[in-house]
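Provide a 3D model corresponding to the input given below.
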Amino acid sequence: MQETDLFVSDAQVEDLKKRGYNEDVVPKTAEKRNMNAKNYFTLWMGSVHNIPNYTAVGGFLFLGLSPINVMLALIISSLAVSAFMVFNGRAGSKYGIPFAMHLRSTYGDLGAKLPGFLRGGVAAIAWFGLQNYAGSLALLILISKFWPGFLTIGGDFSFFGIDLPGLITFTIFWAINVLIGLGGGGVLNKFTAILNPLIYIVFGGMAIWAINVGGGMGNILAYRPAADSVQGYAPLLAYFIIINSVISVWAAPGASVSDFTQNATSTRDQSIGQTASLLVAYLIFALSSVAILIGGSIHFGVQEWNVLNIVNKWESVPAAALAVVVFLMTTVSTNATGNIIPAAYQLSALFPKSVDYKKGVLIASVISYLIMPWKLMENSASIFAFLNIIGAVLGPVAGVMLAHYYIVKKQKIDIDALYMDFSKDNSQNPYKGINIEAYIATIAALLISVSGQVIPALQMISNLSWLIGAALAFGIYLMLKKGKK
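Below you'll find the model as predicted:
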């Protein structure tokens, strides 16, 4: 246990509860910080292998890089993600505080509402919708394997670009995730131990199949997409685009990583565990995703960017069904813990008098349906656009959080002041109100990083949205703080 990690006592926790704070918000005592390096090593292993991640890799193959370079870029990206998770999780592991209080320590008790909404109300809801649609595609394949006629239901019916079978499966899978969200996601713990090894058995088997039908690993590494489909970015720029996209995938859990690191036995444990988890997971994912997508494309004679299209072409119904079931399980698990639950809590925090947790789940779920998430996976470019928007929204928040904690406050948080009763007149409390400089830096960087979505000439800013947004917010915030002195 590191000397720099601080542990509150049971008496301190009871005192905080008397101030009106519930069990979920107060700092974790030493007895409740029970996640060691091994626990963190298994924490993110299963989250890497989901449908949107495979879809993103399908897009990476059209950037102009060779398959081996795409794999190397994914591995480098895993190191960037782990660094972000470890460093932004330091406040949680050092003080035992959750994301909500980490935000308060940066933006102020009132100011924390905006970044909390960006994480839980925007990113989480958007991801919830996308994951639901990705899962519904897998469910559609599963149903069609046993009931082929299902695909013809509705004829030419179209609801804003989705046919009736797709709309039915999306609604079913959406409803399943809503019900799990209403239950708090606790039921997922029962099959997590089964899910993680099953993931690697299934995806390992798929990779072996793809290498075999693709003519061997040498043939896969030598593969190049059709010239007219390649965007042809300079290699270094393509690397940065991939790194930005991968970090954007983790932008939401990375921003709120204190919700996980608050349970760490020490900062050292969460640092080692998360780094090893993401590195090993992406080493396996880099090999399996590239092999499956290219091997399947070679075998079926069609360039595929969506792994579900490959699974759908398998003649073996049991093999396809097993793969689809694993995809469904990973989607449900990731969606509950990473999307709908944070969204519900943030909506409840924004409107504490009128929205409780369950109402938050229902509101977030309805919004996730209305945004028509099937538009986000229409082609290999649309998933990039989605990730770029998420990066633009959450990159600035990450930049401000890191600058504030490490440079401005030098890793020091006054726990007693952080948990004051803010309904009273505590004008001298450093955490009361809004950190104006943090707001200015966040909004300015957000506007710049999202500009590429609406101004074609600034498209490159959009392609690097998280990296640019985080760097700009970091620099702007420090300049504003320096100018205030």
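
when you work out contacts or count neighbours from here on, use the C-alpha atoms and nothing else.
OK.

tally of neighbours for residue 293?
Residues lying near residue 293 (other CA atoms under 10 Å) number 28.

list the contacts of it.
58, 210, 304-307, 310 (CA atoms under 8 Å, 6 or more residues apart in numbering).

which helix or which strand is home to it?
helix 267-300 (DSSP states H and E).

immediately after that helix, which helix or strand?
Using DSSP H and E, the helix or strand that follows helix 267-300 in sequence is helix 307-312.

sequence B follows; please return its structure for comparison with A:
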Amino acid sequence: MENKTNTVIGEKRTLDQSLYNSDLAPTPEEKRNWGWWSYTTLWMGIVTNLVAWEVAANLIRIGMNFWEAFGCIGVSYGLVFIVILLNGHSGAKYGIPFPVIARSIFGYKGAQITVVMRTILSIFWFGVMMYIGSKAVNSILSVSFGWWAGLENTHIIGMELNMFIAYLITWLMHAYLALHGVEKIRRFELWAGPIILFLGIGLVIWAIKAANGIKPLVSMSSTIPDGEFWGSFLISMTALIGTMSALMLNIPDLTRFSRSQKDQTIGQAIGLPIMFGIFSLMAIFVTTGTVYAFGSPITDPIELLKKI
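Sure, this is the predicted structure:
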């Protein structure tokens, strides 16, 4: 397809440029080099984000006990894993991304609607991640430099100056990775994901000490009123699954780089349900620990680290 033409019964046709470009073309064999560890570490990076932490932590805040929260997480991410595994199969088999796969269902015109919907969803989530990431950068700079917090007295375009600068720093870091392509992101996740998991383990140890053992963390009673549990359970499932809605659609954009079906299946089986389970378990443990340490649940790990 490199010459942008094809031949049908002796007739030479020019490919429609609106339907083809290098990003939409099947991934060549030399670029299909992602093994199972690449997908495992990629999911470590995807899983270990503040939104996933806060959504899991808020299950404790609304009144679920440890086991109820963990059950809700297990069911939700179990369903997500099944959908992602099914959607990722065609990407690994044919080396094609989500927009091309969507054409087989909606047609080449109808597929544009799904791409626009996914784009809107991606813009929303990018905005959420940028804001939360900016809070983290701002907190790091605030505790590192005594004068940094004083910048909040100056405002620019409706934002405190220190938060505005933190936003720019976060945006530039995102832009650097994005401009260097998905391979750069993969290499970044190889070390970023494990580092965040180690930080989570440190917070779990702190929570166990705050509660004087694991038993108090897992035995705290539920405070959800009788008759309201299943409604809260289903709403919480919607929130948990919603955080993964974009990737449930566009996972072929990542599995198209897989060396084989086995690599993407094993890597995602380790990286998605297991890592989500571990990370969410950390969030539940730590949030329950904050109840013992401070008298009320703290769901934002940034605020928690600042208190510590």
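
most surrounded residue in the contacts of residue 293 of the first structure?
Highest neighbour count within the contacts of residue 293 of the first structure: residue 210, with 27 neighbours (other CA under 10 Å).

what do we get in the second structure for it?
Taking TM-score structural alignment, residue 210 of the first structure has residue 207 as its aligned residue in the second structure.

longest single helix anywhere in the second structure?
Using DSSP state H, we find that the single longest helix of the second structure is helix 98-144.

after that one, which helix or strand is next? Please name it.
Counting by DSSP H and E, what follows helix 98-144 of the second structure is strand 155-156.

which is the next helix or strand following that following strand?
Strand 155-156 of the second structure is succeeded, C-terminally, by strand 159-160 (DSSP H and E).

and that following strand, how far out from the chain's middle?
Its chain's C-alpha centre and that of strand 159-160 of the second structure lie 27 Å apart, by CA atoms, centre = their mean, to the nearest Å.

mean deviation of the helix or strand following that strand from the first structure?
Counting by DSSP H and E, the next helix or strand C-terminal to strand 159-160 of the second structure is helix 161-179. Superposed on the first structure, helix 161-179 of the second structure shows a mean distance of 3.1 Å to its aligned residues (mean CA distance after the TM-score superposition for the first structure).

quick revisit: what's the longest helix of the second structure packed up against?
helix 161-179, helix 245-250, helix 301-307 (3 or more CA pairs under 8 Å, 6 or more residues apart in numbering; DSSP states H and E).

again, 6 Å this time
helix 161-179 (3 or more CA pairs under 6 Å, 6 or more residues apart in numbering; DSSP states H and E).

got the angle for the helix it packs on vs helix 98-144?
Per axes from the mean of the first three to the mean of the last three CA atoms, to 10 degrees, the angle that helix 161-179 of the second structure makes with helix 98-144 is 140 degrees.

helix 161-179 of the second structure: which residues count as buried?
Using 16 or more other CA atoms under 10 Å as the test for burial, helix 161-179 of the second structure gives 161-167, 169-170.

re earlier: would you confirm that the match of residue 210 of the first structure contacts residue 286?
Yes - judged on CA atoms under 6 Å, residue 207 of the second structure makes contact with residue 286 at a distance of 5.1 Å.

the helix holding residue 293 of the first structure: average distance to aligned residues in the second structure?
Superposed on the second structure, helix 267-300 of the first structure shows a mean distance of 2.1 Å to its aligned residues (mean CA distance after the TM-score superposition for the first structure).

so what's the match of residue 210 of the first structure up against?
286, 289 (CA atoms under 6 Å, 6 or more residues apart in numbering).
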